[in-house]
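Engineer: no sequence for this one, just the structure:
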């Protein structure tokens, strides 16, 4: 009975963690007043990024993504960033005529998710690094110069991951939610 109680408590704790959270140590943002409405995201990836499909605990590569079926990983990651940006666009309910419309340029440096093996054993960290530039949507002028954003999201492992994943909270959902929160924070 006590073991079942502990199992339920662990599951509830994991569900409470469904809200995107994470850490980052990004370049400092300029100290300016921000009132932005995100209207678009331009995605690019560094040309020399290495990609691994290995199912090791920690493959050595710039891109490790097993949250989609095997395919064009950069296109899959671009789609995640676009979805995150669309959520940021939809979440602004306080738009005024003075709200500055912006577009962000994202250049992917690293997207290190977890493999299926890590996901179902040890867990780990989704380590996402990208350069971000904020531009005026009307003039394309740079409002905020390029800065490096480093974002880390804990990846569940073992039984907790299996239970949460079975309820539909996949790593793709968690990473997309986390990136939406990260982009929103960068524009506040």
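Structural biologist: In hand now; what should we look at? Owing to the predicted nature of the structure, the values given are computational and were not obtained by experimental measurement.

Engineer: drop to CA atoms for contacts and neighbour counts, all remaining ones
Structural biologist: OK.

Engineer: Might you report the residue contacts of the closest residue to residue 80 other than its chain neighbours?
Structural biologist: Closest residue in space to residue 80, ignoring its immediate chain neighbours: residue 176 at 5.8 Å, by C-alpha to C-alpha, 6 or more residues apart in numbering. Residues in contact with residue 176, defined by C-alpha atoms under 8 Å, 6 or more residues apart in numbering, are 80, 81, 83, 84.

Engineer: so how far is residue 20 from residue 176?
Structural biologist: For residue 176, the distance to residue 20 equals 9 Å [C-alpha to C-alpha, to the nearest Å].

Engineer: structure B:
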């Protein structure tokens, strides 16, 4: 079986002071595995991911304010107004479950992700020229699927990355390159780099 690669306690990406608002102007439409930092001294784990659990606590605040930076933990606009916690959980699960399905080994594990921040763009920011980011932060814990023993974590993970804005966002939307797609690609690239390896990145295909 395939040996999965994992870097314990690695912070991926830099969480800047603002979400979906002020960021670097170095934006890219394609976020792939090469965007994820490679760390030396990787610990090889012979894991088989039996289940992925995405938990979005109800204690996280959500905002519908169309401001530059709503004061909330969750900002999401690409689903109709509704249960934003459930929408974020569904988005992340849809991206991560097929990605983790490619991680196979001898030790069955459950990967639990407790979301701490999911801050996408408001309409005001997305169609302006204000540099912005997609903030995806969570705490990961890996347990043995049979015994419940914690094998890794809890580990803080930060997958914040530059967002598209202004005319770039308009063009991207027309081409189907939505926030949902780019966030899904980011999550899948992380799984590839952390658990599979760059050579197998082609196994992961993000869906709209």
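Structural biologist: On my side now, so go ahead. Note that the coordinates shown come from a computational prediction; the quantities given were computed from them, not determined experimentally.

Engineer: Per the alignment, name the residue of the second structure opposite the residue nearest to residue 80 of the first structure.
Structural biologist: Per TM-score structural alignment, the equivalent position to residue 176 of the first structure in the second structure is residue 184.

Engineer: Its match and residue 51 of the second structure: what is the separation?
Structural biologist: Noted for residue 184 of the second structure: a distance of 18 Å to residue 51 of the second structure, by C-alpha to C-alpha.

Engineer: now do residue 87 of the second structure
Structural biologist: Using C-alpha to C-alpha, we find residue 87 of the second structure at a distance of 19 Å from residue 51 of the second structure.

Engineer: burial measure for the aligned partner of residue 145 of the first structure in the second structure, as a count.
Structural biologist: Aligned counterpart of residue 145 of the first structure in the second structure: residue 153 (TM-score structural alignment). Counted with other C-alpha atoms under 10 Å, residues neighbouring residue 153 of the second structure total 14.

Engineer: next one: the one 10 residues further on
Structural biologist: Using other C-alpha under 10 Å as the criterion, residue 163 of the second structure is surrounded by 29 other residues.

Engineer: Please list all residues in contact with it.
Structural biologist: 20, 27, 28, 121, 131, 132, 133, 134, 179 are the contacts of residue 163 of the second structure under C-alpha under 8 Å, 6+ apart.

Engineer: Mapping onto the first structure, list which of the residues you listed remain contacts.
Structural biologist: Contacts from those that recur in the first structure, judged by both residues aligned by TM-score structural alignment, their matches' C-alpha atoms under 8 Å, are 121, 131, 132, 133, 134, 179.

Engineer: State the distance from residue 109 of the first structure to residue 147 of the first structure.
Structural biologist: 12 Å.

Engineer: okay, these two: which has more neighbours?
Structural biologist: A side-by-side neighbour count of residue 109 of the first structure and residue 147, using other C-alpha under 10 Å, places residue 109 first with 21 against 17.
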